[in-house]
Structures are given as C-alpha cells and as structure tokens.
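A.B. asks: Quick one: sequence and predicted model below, then my questions.
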Amino acid sequence: MNQLRQATYFYRPHPRDDRAERQRIKEIAATRIRYGAERIHVLSRREGWVINHKKTYRIYCDEGQNLRRKRPRRHVAAAHREERPIASGLNECWSMDFVADQLFNGQKIRALTVVDNFSRESLAITVDYALKAADVVATMRHLQALRGTPRRIRVDNGSEFISQMLDQWAYEQGVTLDFSRPGKPTDNAFIESFNGSLRDECLNVHWFLSLDDAREKIEDWRVDYNEFRPHSSLDDLTPSEFRLAHIKAGNL
C-alpha cells in the first residue's frame, strides 16, 4: 500500500491573488458589451497583463459576462453557393449594404456600410434619413479619392445598387458589380458580419438624439472598429494594423 508523505497532510494551498485581473476583465466587458472571452483576452494581453486564455475564460464566466444570445445556424444549403474568388489584396473586393435604425423619437435613418473584404476595414458608413443611388455614387467617389478604385464590389439586388447611376459609375471606372443571388445573404458574408457587429456594438447600445448625433457616434464606433478592435481572422490585429503591415511588406 502506498503511503502519502507527511508534508502532504499539512500542505496549505496558496492561491494567486487575481483581483486586479478580474477587475480589469469586468471593466473591459462592461465597456465592450458584445466582446467575448477571446477578444477580451487579446485586449488584456495587449495592455500587458500576464494571463493565459484559460484563466481569462474562467474569470469571464465566473463574473457572468458570457454572452447568452445564440445566433441561428446557417442552413447547410448555403455551402453550395457559387464560389467566388477570395480577396488577396487591398481594393481587390469591397462589399456594401444598408442598415436601418431610428432616432430616439422614432424617425427612421439609414446607413450605407462599405468594407474592404481583404483587410476587413470599414471604409465608410454614410448616415442619413434616406439614401438613394446618388448617395451611393457620392460615397464611392469619396472613397475612390481616399483609397483608390476597387476591382469588384459585392452588393445585393437593392434598388440603389441596380440603378443606372451606379452602373454607369462602375462601367466608367472599370469596376465589376458582383450581385448576390436573391434571398442569399451568405453570398455577401463579410458585410453581413460587419453589419451584425455594427448593430450589436453601436446601434443597439446608443440613443441617437439627432441625425448629427447618430453620425458622430457611428463614426466614433467605425474608427474604434478599425483602430482598436482586434479581429480574430486577422491574427488578432486590428484592420488598420493589418492594412499597414500589408503595405509595409510591399504589397500594395
């Protein structure tokens, strides 16, 4: 029969004091209410905290911060959609779509969102009471002056995107408009994912007192998304960091 060492009987555990880490995780979760444990762990390590991902997750769950809302699963039929080339460089493929919301008094507003599919960077969010084809073209021209001309833009079949005005701009600039199949939002998955983050992290957590207030708060969130929010598909870099690293490597 094996005998235990005498020291075993008198051992006293010495748990590490993790109150500081716990407090910081709670603070991040309180201000970034739609961030999960993995993203909070990245932010904690970025600030210099020495903590592994398992401990971050344990504290995250202990404090009741885990997200409870479940997202519906995609149907398996979505996997059979037509294959599209994956963007391998900046400006190779953009995506754009509309998001609807309202001011505190119920007045409706719309936002045109534009994303670079390669860097995941939010290029623009144009906000107004109503947005027409002319506003879409104006946004494209503005981005063209700032970022250059994309090769391809993925859009749905909304009236603003199938308009002659946008079609003419795209033809003159040599841009291909890549339309999603009707009823298939997964054909434009990047902008769908981005719009979900915009709604969860901005639209659903703010009251907009006026159109100018909405524009200011949404633009602040866009800058935060690009320059602060780590992106798991970019090895936890921010979109801006990923774009600058790509340019620095000589890949324009």
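C.D. replies: Noted; the coordinates are in hand. Numbering: from 1, shown residues only.
A.B. asks: switch to C-alpha atoms for all contacts and neighbour counts from now on
C.D. replies: Fine.
A.B. asks: residues in contact with stretch 195-213?
C.D. replies: 32-34, 99, 101-105, 109, 113, 127-129, 214, 217-218, 221 (Cα atoms under 8 Å, 6 or more residues apart in numbering).
A.B. asks: among those, which ones are buried?
C.D. replies: 34, 99, 101-103, 109, 113, 127-128, 214, 218, 221 (16 or more other Cα atoms under 10 Å).
A.B. asks: Make CSV out of the residues you listed and add secondary structure and distance to C202.
C.D. replies: Putting the buried ones among the contacts of stretch 195-213 into CSV (DSSP: H, G, I helix; E, B strand; the rest coil; distance: Cα to Cα, whole Å) gives the following:
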residue, secondary structure, distance to C202
R34, coil, 10
V99, strand, 12
D101, strand, 11
Q102, strand, 13
L103, coil, 13
I109, strand, 14
T113, strand, 13
V127, strand, 13
D128, strand, 16
A214, helix, 10
I218, helix, 7
W221, helix, 7
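A.B. asks: Distance to R141 added to the residues you listed, as JSON lines?
C.D. replies: Shown next, in JSON lines, are the buried ones among the contacts of stretch 195-213 (distance: Cα to Cα, whole Å):
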{"residue": "R34", "distance to R141": "33"}
{"residue": "V99", "distance to R141": "20"}
{"residue": "D101", "distance to R141": "25"}
{"residue": "Q102", "distance to R141": "27"}
{"residue": "L103", "distance to R141": "28"}
{"residue": "I109", "distance to R141": "22"}
{"residue": "T113", "distance to R141": "14"}
{"residue": "V127", "distance to R141": "16"}
{"residue": "D128", "distance to R141": "17"}
{"residue": "A214", "distance to R141": "23"}
{"residue": "I218", "distance to R141": "21"}
{"residue": "W221", "distance to R141": "23"}
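A.B. asks: ok, second structure coming up, stack it against the first:
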Amino acid sequence: MRTVLRICGVPRSTYYYRLLHPEPQRPAGKGRPVPGFSYDQTGTQVTDGRIQTWLRRLVQGPNAAFGYRKLTVLLRRKHGLLINKKKVYRLCKSLNLLAPKREKMSVVPRKIANNRVVTGANQLWQMDIKYGYVTGQRRHFFLASIIDVFDRNIVAYYRGSTCRTPEILKTIQKAIEARKVGQREIPLILRTDNGPQFISKAFHAYCEQVGVEHERIPPRTPNKNAFIESFHSILERECYQRHCFESNEEAFAEVDRFVHYYNHDRIHGSLYDWPPTEYLRRVQTGMLSPKTLAL
C-alpha cells in the first residue's frame, strides 16, 4: 500500500483520514425531490399515479400519435391540471409512451419565393393527390385533398380507385360550395403541382369559368405546396400506417373518419393548439388574433 500511495503521490495521513472519515453519500440527481403530485385549477392535489392513468387513456384513443407536448395541452383542458410539459415528458417516459425520435432529414439550402401574404380564409388553397394501398386487393387507391392554408381545414377531398380530371373538378366544386366562394374582385388562389390532371385544358377552362386563379409550383419544389404535403404526411403516419385495409370500402371509411378527426378534433401546434375548425370559428368571432402567413 505504501508503494501505491507513493506512486500516486497521496500522503499516508490523507489516505487514512479518508478511511476514518468517509464523505456522506449524496442522493442521485440534483435539485429538489420529486413531489409525486400536481395541482388542478381548484388547488386539489392530483397524484402522479392518477395522471399516469389519464395519460394511458389518452393514448389509447385517436390521440395515440401525440407527443408529450400535445398530451400536456389535453391534460390541462380535459382535467384542469396545472402541469408543465417537462413533467408530462417524465411521466410518459416512465410509462414508455414516448415514440422513438424521427431521424432529422438533411437540410438542403433552397430559395423560396415569398410572393403570397395570407391574412384570412379562402385566399389560398393547396391541392395534391396521394396514394393509399388496399392490402386485401393488392392495389392502390387515390386521395385528392384541398387544404385552406390559413386555417388548415381540409375543405374538400375525393377518394376513389381512379383519379382523373373530372373527379378533380368535382372536388374543387365541392370545396367552392362548402366555403360559399363565388366570383369576387380578388380571386381565390388554387396552388397545385404539375400532375397531368392539373395541366389539362379542361382544368384550365374550369378555373377560368369559376373565377379561381390557378398557379403551379415549379418542378421538384414540393416545399411550395408545404401545407397539403404536411397533411398527407400526417395522414400517412397516423392513418395509413396504423391500418391494414382489406377493401376499398374499409379504406374509404377510415379516410372519412380521419379527415373529420383532423378538421374537428386534432389540435394543431401552429393554430394556438386548436383544431382547424375551432381555430377558424374563434378567429371569425374575434376570440383569437389571426396569424398572417407569408409564403
């Protein structure tokens, strides 16, 4: 031992003093101890165990894809909890409810033309077509959707085994009737990509007839149609990947359910955590200040 102490340069008196006077063990972690409860709006204590039960129930329904931040919003609204997202994260982690982090995509520098300022509903719509797959029939189906950039509502959509220009035109007409958009001084903008349905003579003639200004994004620039692309990404992740469709009827019914849920119930982070329909109602009644978008 003397040789070891000499090699390490530790005096013998220091070594033996530490043996006789060991430092007390500190508890793992730093900061104040976890209280094990939170308060609701009435000042009542709610135990972590009960909060965990609520979390389990929340993720068993249509909110299964939500992360801890949106679950925090639901706990506050449904149960009146005074709780922050950090604690919800800790409780979700203890229940193994956190989804694995998605890999970040590499950021590629690109120039975006910010030539539109959107201040209200029915100023700019985006439209695109997405595929779905019916496993039982081993074939794809089509979904054509129109989103209002301002309030993120899916104003109209079409799903079917084919998707040609006539179906696209009927979908636009459905959206115009749903939003009561007629001929006006400042025309509604409809933005699409360069799919064959959107560059046809019939499509161009129809837009002129109903007073809709059609604009197409440049090739290979889906970022200019970001809002409808985002919706289709959510649809893929929270609907398509969670079901194995055996028939077109089953697939169409699930798409109908999801679009209704998206418009009326699914909270949206960029809309003050309100669903699109509720956000638009609150803006129109003066309860919320509208968000101006430049794109």
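C.D. replies: It's in. Being a predicted model, the structure only gives us computed values, none of them experimental.
A.B. asks: now what about the TM-score between them?
C.D. replies: Scored against TM-score structural alignment, normalised by the length of structure 1, the superposed chains reach a TM-score of 0.88; 240 aligned residues with a Cα RMSD of 2.2 Å.
A.B. asks: any idea where the helices of structure 1 begin and end?
C.D. replies: Secondary structure of structure 1 (DSSP state H): helices at 6-9, 19-31, 37-46, 53-62, 133-147, 164-173, 189-198, 211-227, 239-248.
A.B. asks: what's the closest of those to I86 of structure 1?
C.D. replies: With distances scored as Cα to Cα, the stretch of the helices of structure 1 nearest to I86 of structure 1 is helix 189-198 (11.2 Å).
A.B. asks: Could you give me the buried positions within that closest one?
C.D. replies: Those would be 190-192, 194-195, 198, for helix 189-198 of structure 1 by 16+ other Cα under 10 Å.
A.B. asks: what range in structure 2 does that helix sit on?
C.D. replies: Residues 226-235 of structure 2 are where helix 189-198 of structure 1 lands when matched by TM-score structural alignment.
A.B. asks: Look up the average distance of that stretch to its aligned counterpart in structure 1.
C.D. replies: Following superposition, stretch 226-235 of structure 2 is found to deviate from structure 1 by 0.7 Å on average (mean Cα distance after the TM-score superposition for structure 1).
A.B. asks: Tell me who's in contact with the counterpart of Y68 of structure 2 in structure 1.
C.D. replies: Aligned by TM-score structural alignment, Y68 of structure 2 pairs with A37 of structure 1. When contacts are counted by Cα under 8 Å, 6+ apart, A37 of structure 1 touches 56-57, 60, 66.
A.B. asks: Pull the contacting residues for the residue opposite P15 of structure 1 in structure 2 once aligned.
C.D. replies: Matched by TM-score structural alignment, P15 of structure 1 corresponds to G36 in structure 2. By Cα under 8 Å, 6+ apart, G36 of structure 2 lies in contact with 47-48.
A.B. asks: try 10 Å this time
C.D. replies: 45-49 (Cα atoms under 10 Å, 6 or more residues apart in numbering).
A.B. asks: from those residues, which is closest to L280 of structure 2?
C.D. replies: V46 (33.9 Å).
A.B. asks: Please tell me how far that closest one sits from Y39 of structure 2.
C.D. replies: Counting by Cα to Cα, to the nearest Å, the gap between V46 of structure 2 and Y39 of structure 2 amounts to 6 Å.
A.B. asks: Please identify every residue contacting each of these two.
C.D. replies: 81-82.
A.B. asks: Report the central residue of structure 1.
C.D. replies: Centrality entry for structure 1: nearest residue to the mean C-alpha point is F194, 4.3 Å, by Cα atoms, centre = their mean.
A.B. asks: And the contacts of A37 of structure 1, which of them are buried?
C.D. replies: For the contacts of A37 of structure 1, buried by 16+ other Cα under 10 Å: 56-57, 60, 66.
A.B. asks: Can you tell me what A245 of structure 1 aligns to in structure 2?
C.D. replies: So A245 of structure 1 corresponds to R282, using TM-score structural alignment.
A.B. asks: Just give the number of residues close to its match.
C.D. replies: Residues lying near R282 of structure 2 (other Cα atoms under 10 Å) number 15.
A.B. asks: Relative to P187 of structure 2, how far out is it?
C.D. replies: 24 Å.
A.B. asks: go on, K224 of structure 2?
C.D. replies: 19 Å.
A.B. asks: These two - which one has more neighbours?
C.D. replies: K224 (20 against 17).
A.B. asks: Hmm, the more buried one is touching R110, no?
C.D. replies: No. The criterion here is Cα atoms under 10 Å, and K224 of structure 2 misses it with R110 at 11.1 Å.
A.B. asks: Export the buried residues of helix 189-198 of structure 1 as TSV, with columns for distance to L209 of structure 1.
C.D. replies: As requested, these are arranged in TSV below (distance: Cα to Cα, whole Å):
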residue	distance to L209 of structure 1
F190	30
I191	26
E192	26
F194	24
N195	21
L198	18
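A.B. asks: Specify which member of the residues you listed is nearest to T139 of structure 1.
C.D. replies: Set against T139 of structure 1, the nearest of those by Cα to Cα is I191 (16.2 Å).
A.B. asks: Let me see the contact set for that closest one.
C.D. replies: Contacts of I191 of structure 1 by Cα under 10 Å, 6+ apart are 94-98, 113-117, 120, 122, 154-155, 185, 197.
A.B. asks: do that again at 6 Å, thanks
C.D. replies: Applying Cα atoms under 6 Å, 6 or more residues apart in numbering, we find I191 of structure 1 in contact with S95.
A.B. asks: Could you do E82 of structure 1 as well?
C.D. replies: Contacts of E82 of structure 1 by Cα under 6 Å, 6+ apart: none found.
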